[in-house]
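Trainee: what shape does this take:
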Amino acid sequence: MKIEQIYTGCLAEAAYYIESNGEAAIIDPLREVGTYLKKAEKAGAKIKYIFETHFHADFVSGHVDLAEKSGAEIIYGPTAKTAFKSHIARDGEQFKIGKVTITALHTPGHTLESTTYLLTDENGKDHCIFSGDTLFIGDVGRPDLAQKGELTMEDLAGMLYDSLNHKIKPLADDVIVYPAHGAGSACGKSMSKETFDTLGHQKEVNYALKASTKEQFIKEVTDGIMPPPQYFSKNAAINKGGVESIEEVFEKGLNALIPQAFEDTANQTGAILLDTRDPQVFAKGFIPNSINIGLNGQFAPWVGALITDLQQPILLITEEGKAEETITRLTRVGYDNTIGYLDGGFESWIAAGKEIDTIESISATAFETAASEAEVIALDVRKPGEYESEHLEFTLSRPLDYIDDWMSEIDPKSTYYIHCAGGYRSMIAASILKSRGVENVIDVAGGYGAIKGTNLKRTDFACPSKAMKV
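Mentor: Down below sits the predicted model:
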């Protein structure tokens, strides 16, 4: 028996490869399915099943493409309805993969079809569960994504409590928990950086498993949940209906454009100019009106949070050789309309004598000096919880996630200092403000981590008059 966790840090997502006696199964596959096909081919195994723990909202699954290329059967849990060929498992239904058995345990709560898959080894011992978004390490799945009709978030939280207590907690303490996500995913609120654990340890440390009553559980699980990113519902719909092959997306997107052709295409299509270089490299020079979302951060989730139209044409400015990786990561969250990239990168734009723009980026010490000499407008674009934990006394909470909600407050003639935790999100915000006509934006390099080394006054509680309501 072989179990391999295939973890993708950008999405904080875990897929799984299971193999036994010449047969294999994949759990929660990503869009690019070549990885799974190669693993099975190398092992001389046939992929028999593709198990989906639920209709994912935070990424586009590769289930349909993988089924077509491998001949495997797609399995969903009870109540799921798909527009493609699939097998809807009964609660308790078993599936054989070589000498191991997978049992479908219907565990609604995160979504109505959410299902945990219990793996029993060849000796009949329960070995592990693939818990999807039902149970994370340190957390459980958010219960607000599948509200329908009169069904409320609290109703779903109650279902989740029953699922955990009736289906998962009765399992042996040495059963390994393999979740679909880790820290950084918006599918929960306080996930651990660990990506697996024993069920027994989770019973000891996971707040949601320690709740003594359903009422307490509902209160704790629903408290402090932020609105989901706008792309979640769109990705869930894609996963129910299926999506085009990634090869077709590459054929359209891997279109190298010389600077003049790049500029002409941008003007003709209204494409977003997405620059994926390092934030500090971007600040020193970029194509006017381009947006910086660095490839070395949580690239795909931020694209999903900030670009509202999945069909929006996108033109890329990347580091040399990074166009294909960028397109791959865009497709993971449903952005399939990349129409080209700048051949030769930003250097070719400069060589062609094209116009460029810059964003001033200053050190935390320079920011301290500026704030000490005069009153400044400083925007803290971290999440509300980060701001409430600790912030500068004079900064305004303006979370990047909700930039469209607070953009109307911005005066294009004013000067804005922007910081986040480390400098990644602040450059995204600064580039968006620049693209919308706000000329005087100044990024604080190193973010709050660097600012803490200054003498600027901080507070560890929210200022109601300054914290934006979202």
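Trainee: CA atoms for contacts and neighbours, from now on please.
Mentor: Will do.
Trainee: could you pull up the residues touching Lys2?
Mentor: Tyr17, Ile18, Glu19, Ser20 (CA atoms under 8 Å, 6 or more residues apart in numbering).
Trainee: now, the residues you listed that are in helices?
Mentor: Members of the contacts of Lys2 lying in helices (criterion: DSSP state H): none.
Trainee: list just the nearest of those to Ala421.
Mentor: Distance to Ala421 across those (CA to CA) is lowest for Tyr17, with 35.2 Å.
Trainee: top of the contacts of Lys2 by neighbour count?
Mentor: Compared across the contacts of Lys2, Glu19 has the highest neighbour count, 25 neighbours, by other CA atoms under 10 Å.
Trainee: just give the closest residue to that one, not the sequence neighbours.
Mentor: Nearest non-adjacent residue to Glu19, counting by CA to CA, 6 or more residues apart in numbering: Lys2, 5.0 Å away.
Trainee: kindly report the same for Glu4.
Mentor: Per CA to CA, 6+ apart, closest to Glu4 is Tyr17, 5.1 Å.
Trainee: here's the other one to compare against:
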Amino acid sequence: MFFQAIQTPGLAHVSYVLGDGGEALVVDPRRDLDVYLEVLHSQGLRLRYVLMTHRQEDFVLGTTSLANLSGARIVAGKHPITGYVDLQMGERERLQLGHLSLLALHTPGHTPESFSWAVFLDSHPKHAWGVFTGDALFAGETGRTDLSDPERTYENAALLYDSLHREILPLGDQALVFPAHGAGSMCGSHIDDRALTTLGIERHRNPVFVLGRDDFIAHKLRERLPRPPYFSRMEELNLRGGFPLDRDPRTVPPLLPRAFQEASRDGLIIDAREPEAFAGGHIPGSLNIWMKGLPTFGGWVADLGTPIFLVMPEGVEPEQAVLSLARIGIDRVEGILAGGFGAWRNTGLPIERNATLTPNELHEHAARYQLLDVRDISEFESGHIPGAHHAYVGQLEELLPGLGLRPEVPVAVTCGVGYRAGLATSILLRHGFQNVSNLLGGMTAWKKLELPVEQGAPHPGETPAPREYPTGDEIYYQ
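Mentor: Modelled structure (predicted):
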């Protein structure tokens, strides 16, 4: 028997290769396939099946591409949504792979077509070795239940609770749990940062098993996770099994600064450096999305047809960023700034910058600033700087007109540690705000210093009472 979990950086996605007797299957593959082909080749395995747990929302599947390339059959649960597959399996039907069998278990709630797949060794047919749960069950949490229809969150939470208790919990404490995502995924809230878990651990820790049915439903109704706009595009693409990656990420051309400047006029510049580097100097109009944030926030600021031009951090290979965007369907990366921002600076081209603040500096001079918190609503409610406005960073452009922020007055932006605030800062600069500061360390540092915090939601339709703010360069550069 062979087993390997394959992590996708930035997406918190996990796919799997399972093999026995010279045959193998791959579970929920991503769009770039080289890693699977290399594993199969190194282990001398013939790919027989590409197995789906459900349509994925946060990345482009490589299901049909891998099947077409290898001759493998696509397998999914029997549901109308997954009609393009080669083999649809009904509830409790079995799929044989060498000396292993996989039991199909319908576990709706996250999505209606979600199936989990329990793995049994022929030598121990009564005890499940493990189970591929997709987004139904994570380490310490379950998948969100608002994606298919936010108006049916209650109903979906009830479905998820029932299906996991009926189909998954009886597999036994010994069963290993193999979810499609880990900590940091937008497909679930507060997923534990554990690489390995079992049903025994989850039975004692996971809300779906610890809470009663009504309390679990209430728990899911409180999640209110942001729904990135690209999720809808991913669902549409993945209902067809995804689509192939038909461009080598290494072929994106490096452009010298003046050529980069000219080519990017009709596109979007994404600067993937750290927020501190971006603050010190960046190309006017560029958006700051740090490397690990590209697979998530790239889909908030760009769509499938947006021409993208990248400014890379020093020492990072450009294909990493190109692949990160390609995994969420953004393929039009049309240029990399050759020599990085240093080359732009040395050419004498225009430079924009923003300020930074430490928590103590902001606390001492809070009256001078408009405060903006760009974390999600649950984070904001759990504790924020008194008087802060709130808008989730992904929705900032949409909500900005109603926030009551004045472009000529200094704004201090905060998030968890400063990364999302870096993106928010660059958005504000693009909208004409003149003095914008990123609170470095964010609410993490603010709370560690035991500075004032208040809890609760912002009042609908209201913003903090206006104050008289000083303006001028002396504030901006402080």
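Trainee: TM value for the aligned chains?
Mentor: In this superposition the chains share a TM-score of 0.92, using TM-score structural alignment, normalised by the length of structure 1; 459 aligned residues with a CA RMSD of 2.2 Å.
Trainee: which of the contacts of Lys2 of structure 1 lies closest to Pro301 of structure 1?
Mentor: Nearest member of the contacts of Lys2 of structure 1 to Pro301 of structure 1, counting by CA to CA, is Tyr17, at 23.9 Å.
Trainee: got the contact list for that closest one?
Mentor: Lys2, Ile3, Glu4, Gln5, Ile6, Ala24, Ala25, Ile26, Ile27, Tyr36.
Trainee: same deal with Thr133 of structure 2?
Mentor: Thr53, Phe115, Ser116, Trp117, Val177, Phe178, Pro179, Ala180.
Trainee: 10 Å instead, please
Mentor: Shown in contact with Thr133 of structure 2 (CA atoms under 10 Å, 6 or more residues apart in numbering): 53-54, 105, 107, 114-118, 142-143, 164, 168, 177-181.
Trainee: count the neighbours of Tyr181 of structure 2 for me.
Mentor: You called it Tyr, but residue 181 of structure 2 is His. A count of neighbours around His181 of structure 2, defined by other CA under 10 Å, yields 25.
Trainee: ok, now how distant is the closest residue in space to it that isn't next to it in sequence from Ile385 of structure 2?
Mentor: Nearest residue to His181 of structure 2, sequence neighbours excluded (CA to CA, 6+ apart): His13, at 4.5 Å. According to CA to CA, to the nearest Å, His13 of structure 2 and Ile385 of structure 2 sit 33 Å apart.
Trainee: point me to the helix or strand that includes Tyr117 of structure 1.
Mentor: Take DSSP states H and E as the rule and Tyr117 of structure 1 turns out to sit in strand 115-120.
Trainee: what span of structure 2 is that strand aligned with?
Mentor: Using TM-score structural alignment, strand 115-120 of structure 1 corresponds to residues 115-120 of structure 2.
Trainee: any idea how far the matching stretch is from the chain center?
Mentor: 25 Å (CA atoms, centre = their mean, to the nearest Å).
Trainee: tell me how far Thr134 of structure 1 lies from Gly242 of structure 1.
Mentor: Distance, Thr134 of structure 1 to Gly242 of structure 1, by CA to CA: 23 Å.
Trainee: which of the two has more neighbours?
Mentor: Set Thr134 of structure 1 next to Gly242 and count neighbours by other CA under 10 Å: Thr134 wins out with 30 against 17.
Trainee: now check structure 2 for the residue matching the more buried one.
Mentor: Using TM-score structural alignment, Thr134 of structure 1 sits opposite Ala136 in structure 2.
Trainee: is it true that its match touches Asn156?
Mentor: No. In this structure Ala136 of structure 2 lies outside contact range of Asn156 using CA atoms under 10 Å: 11.1 Å.
Trainee: now the common contact residues for these two.
Mentor: Counting by CA under 10 Å, 6+ apart, the common neighbours of Ala136 of structure 2 and Asn156 are Pro108, Gly109, His110, Thr111, Arg144, Thr145.
Trainee: surely the fourth one is in a helix?
Mentor: No. Using DSSP: H, G, I helix; E, B strand; the rest coil, the secondary structure at Thr111 of structure 2 is coil, not a helix.
Trainee: residues contacting it?
Mentor: Thr111 of structure 2 sits next to 54-57, 135-136, 143-149, 156, 159-160 when contact means CA under 10 Å, 6+ apart.
Trainee: and the first one, by the same measure?
Mentor: With CA under 10 Å, 6+ apart as the criterion, the residues that contact Pro108 of structure 2 are 54, 114-116, 135-136, 145, 156-164.
Trainee: can we see that at 8 Å?
Mentor: Counting by CA under 8 Å, 6+ apart, Pro108 of structure 2 has contacts Ser114, Phe115, Ala136, Asn156, Leu159, Leu160, Ser163.
Trainee: among those, which ones are in strands?
Mentor: Among these, DSSP state E puts Phe115 in strands.
Trainee: what's the mean deviation for the helix or strand encompassing Glu38 of structure 2 versus structure 1?
Mentor: For Glu38 of structure 2, the element it lies in under DSSP H and E is helix 34-43. Compared with structure 1 after fitting, helix 34-43 of structure 2 deviates on average by 0.5 Å (mean CA distance after the TM-score superposition for structure 1).
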